[in-house]
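# whatever this is, show me its structure:
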Amino acid sequence: MMAQTANLGHGMGENPETKDWLDISSHDLCQLQQLYPQLSGQQTILWRSPRPFSAALLLQVDAQVYFVKRSSRLFRRVQDLQQEHQLIRYLDAQGIAVPQILHAHDGATAVELGEWSYEVHEKAHGVDPYANQISWKPFFYAEHAAKAGKKLAELHLAAKYYPVTQGRGAKQLISNQDLLESENIHLAILQRIQNSPALSAYFADKVLDSVWLNQLATVHEKIKRTIQQAPKIWTHNDFHASNLLWSDSSDAAEISMVIDFGLADRCSAIYDLAVAIERNFIDWLALEQGPDLYIDEAGLAAFVQAYIAQAGFSSALEMLPELIKIVHSDFALSELEYFVGITQNFKHADAAYYDWMIAHTAWFFQPQGQQFCQKLAQLIQPYRMLEP
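As a prediction, the model looks like this:
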């Protein structure tokens, strides 16, 4: 059921908006107690997440604290969540600090109640200085960015031998490189629209922006062979400051845990790296005020250098300055489909198309965007020259 309350959370811009999903209620928690015996006891809600796409909270039960997350079954079924949980358990076994997932009374790590899918985690260890930070804002310190770059490399190295070779089962609100792997990105977009009732309805009275399509095609021709040949691993695909927990709030803090694998899928490391850069170092939310955005150059340099130092140099890195221009396209199209077909929020749908898909790509063809790509190339160049 869509929310009609005044509860506010993150939207598509900088200002809080009414949440698309109702908060988890006391009645919901009572029902959940019947499936998770760990939730039986005196319950106190400590915090509600402002993040979109789901409803989530921290719940204290007697002396224990749990993270409870609820998603609509329209786009996250139990088997979709269990796919995430299997990856999380594997990364945990490889020494990556990730949330501990609770099992329901039947042994399952996710349950369905009515129209919802639920998962319950132990409270993640660490401090969350970015708890209320919107995804598109930079790290508070370059030192944090460096720790994050190293951690992303560690994730990629840990996932290298994950034996699951089938990709994500979920078809809605996903992040992957399918469009980028296509032979013709324009035709791939048209096919995606044709196969989706929601996208077909949205574009029924629209002509796809020709300038945008030409920009996509120009970049895609340069990177498609490399992205097609890049080795596949399971990647996070939503690696930004607010999906990390820290030992404390200082600039010297260490990362204590990586959270929220809701967009994980089988992609390439270079795709995940490009997504992380695009999400963390460009202040996209200021784009409506003009093309000159705040760029966290110190954080960008620290992040990229720390990543390469940990993961090593790969020839695929050389396409990063081009890939970054269109890496957002697949998720933005998926987000658009979600807004039209599931939440029916057409204001958000228009933002996904005009402000994210089109305007983000266009920015990279403007002077500041070109300078950003040149900066990326300069950061990578010394490592390429060190290769034998």
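# drop to CA atoms for contacts and neighbour counts, all remaining ones
Fine.
# what is the neighbour count of residue 332?
22 (other Cα atoms under 10 Å).
# and what about it, helix, strand or coil?
Recorded secondary structure, residue 332: helix (DSSP: H, G, I helix; E, B strand; the rest coil).
# for it, what are its contacts?
When contacts are counted by Cα atoms under 8 Å, 6 or more residues apart in numbering, residue 332 touches 352-353, 356-357.
# check residue 227 too.
Residue 227 touches 180-181, 268, 316, counting by Cα under 8 Å, 6+ apart.
# what comes up buried for the host helix or strand of it?
Applying DSSP states H and E as the criterion places residue 227 in helix 210-229. For helix 210-229, the neighbour count (16 or more other Cα atoms under 10 Å) marks 212, 215-217, 219-220, 223-224, 226-228 as buried.
# next, format the contacts of residue 332 as a markdown table and append neighbour count and distance to residue 11.
Below are the contacts of residue 332 laid out as a markdown table (neighbours: other Cα atoms under 10 Å; distance: Cα to Cα, whole Å):
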| residue | neighbour count | distance to residue 11 |
| --- | --- | --- |
| 352 | 23 | 11 |
| 353 | 19 | 15 |
| 356 | 23 | 13 |
| 357 | 23 | 16 |
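# to compare against the first, here's another:
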Amino acid sequence: MSAAAPHLVHGMGLALEAPAWPAITADEAAAVLAHFPDAGRLAALAWHSPRPFSAAALVETDRGPLFLKRHHQRLRTPAALAEEHGYMAHLRSAGLAVPDVLRAADGAGAMALGEWSYELHRQAPGIDLYRDRQSWTPFLSPDHAFAAGVALAQLHRAAAGFAAPARGRHPLVSSFTILPALDPLAAAEAYVAARPAVAAFLADMPWRSELARLLAALGEGLAPRLAEQPALWTHNDWHPSNLLWSVEGAVSSIFDFGLSTRSCALHDLATAIERTVIPWLALDQGRLAEPADVDGALALLAGYRSVLPLAPAEIDTLLRLLPLVHVEFALTEIDYFFGILDDREGAMLAWQAYLVGHADWFLSGAGQGFLARLREGVAA
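You can find the predicted model right below:
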């Protein structure tokens, strides 16, 4: 009998790669489930997630399917997971379909075993149409983009009143401190200084002048506009494979709140556009192998605006924000790759190909054309 195929995960490009974190085993899953009184007994591991930043599996139990996720404690402690679980509980209480978090025997929504943190969710309703697709790839249709826009607006409406402070300096958590600052470059200095791994990685690079160039070229007048935006807890990783779908093509459930924190609605909306309509995985030497999906962006915006209208000034701020919305997450990816994995190549991809490369694409003829068509389409 041939050996089972090795478990592979999504990489920083289009190819599958060996995982940084070992796949969850049946014995491991059974041991974790024993700490959750409502979990039941393990029957089988049904599927291993190809997401790269943690290990996760769909587990079958005698009480139904559950989703088990494991993080290294350097990435997420149980206390850090409790921050996002609190947000999820608020959204559920407002009627939004997000996964139900099971409680361990001590009442906590996550637990630590050795070097790992574990969380356990009930399987959310809906069809996982995008589960084998790379995270930052387009919607299958404009109808899906419209439905995702509707769901994002519903999330923003449900998030109102959740007043928790922004999350701490955990790697791979979005943040909103640089672009709305009176002096964005000084805010970037503070961001880097507060994260020793990021500071060490950038120490011998002209990162200040590079970031100053991008801010001067793309961020003129943006900071005061963002500073006026109402603070709101947001999802911050809105793409089709974080959504479950109905047969009719509506969004049935929303999951993966690992990047969620306090930012603003326009930041979340810009992130959704940036991650779903521009084929970044096909970016090579500053050029995209496939064109950006203007129709998908317009459909997502139309869906959003059907629930939460946007004033012309908000649209203008959104389009000014779009070319730079990725900056802080690129920096926290450096924190993850260099600080946790000791992966200099991955950190360099986050800096050069992601932070600098994406912004430079928006400065190119193709990027400027995309923004112009998007502006014209929204105004039509």
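# please state their TM-score.
Laid over one another, the chains give 0.94 as their TM-score (TM-score structural alignment, normalised by the length of structure 2), with 374 aligned residues with a Cα RMSD of 1.7 Å.
# contact partners of the helix or strand following the helix holding residue 227 of structure 1?
Sequence order places strand 232-235 as the next helix or strand after helix 210-229 of structure 1, per DSSP H and E. Residues outside strand 232-235 of structure 1 that contact it (Cα under 8 Å, 6+ apart) are 87, 155-156, 159-162, 264-269, 272.
# and these, which of them are in helices?
Counting by DSSP state H, these place 87, 155-156, 159, 269, 272 in helices.
# equivalent range in structure 2 for stretch 360-367 of structure 1?
On structure 2, the counterpart of stretch 360-367 of structure 1 by TM-score structural alignment is residues 358-365.
# please identify the buried residues of the matching stretch?
For stretch 358-365 of structure 2, a neighbour-count test (16+ other Cα under 10 Å) marks 358-363 as buried.
# now swap in stretch 275-295 of structure 2 and tell me
275-283, 286-288, 292-295.
# and what of stretch 95-110 of structure 2?
For stretch 95-110 of structure 2, burial by neighbour count (16+ other Cα under 10 Å) applies to 96-104, 108-110.
# among the contacts of residue 227 of structure 1, name the ones in helices.
Reading helices off the contacts of residue 227 of structure 1 with DSSP H, I get 180-181.
# what's the match of stretch 360-367 of structure 1 in contact with?
By Cα under 8 Å, 6+ apart, stretch 358-365 of structure 2 touches 214, 217-218, 280, 286-287, 323-324, 367-368, 371.
# same thing but 7 Å
For stretch 358-365 of structure 2, contacts defined as Cα atoms under 7 Å, 6 or more residues apart in numbering pick out 214, 286, 323-324, 367-368.
# try stretch 141-155 of structure 1
By Cα under 7 Å, 6+ apart, the residues outside stretch 141-155 of structure 1 that reach it are 139, 251-252, 254-255, 298-299, 302-304, 306-307, 310-311.
# grab the nearest non-local neighbour of residue 69 of structure 2.
Excluding the flanking residues, the one nearest residue 69 of structure 2 by Cα to Cα, 6 or more residues apart in numbering is residue 56, at 4.2 Å.
# before we move on, the earlier item: just the closest of the ones in helices among the contacts of strand 232-235 of structure 1 to residue 331 of structure 1, please.
Taking Cα to Cα as the measure, residue 272 is the one of those closest to residue 331 of structure 1, at 12.0 Å.
# let me see the contact set for the most centrally placed residue in structure 2.
For structure 2, the residue nearest the mean C-alpha position is residue 237 (2.4 Å; Cα atoms, centre = their mean). Counting by Cα under 7 Å, 6+ apart, residue 237 of structure 2 touches 259, 272.
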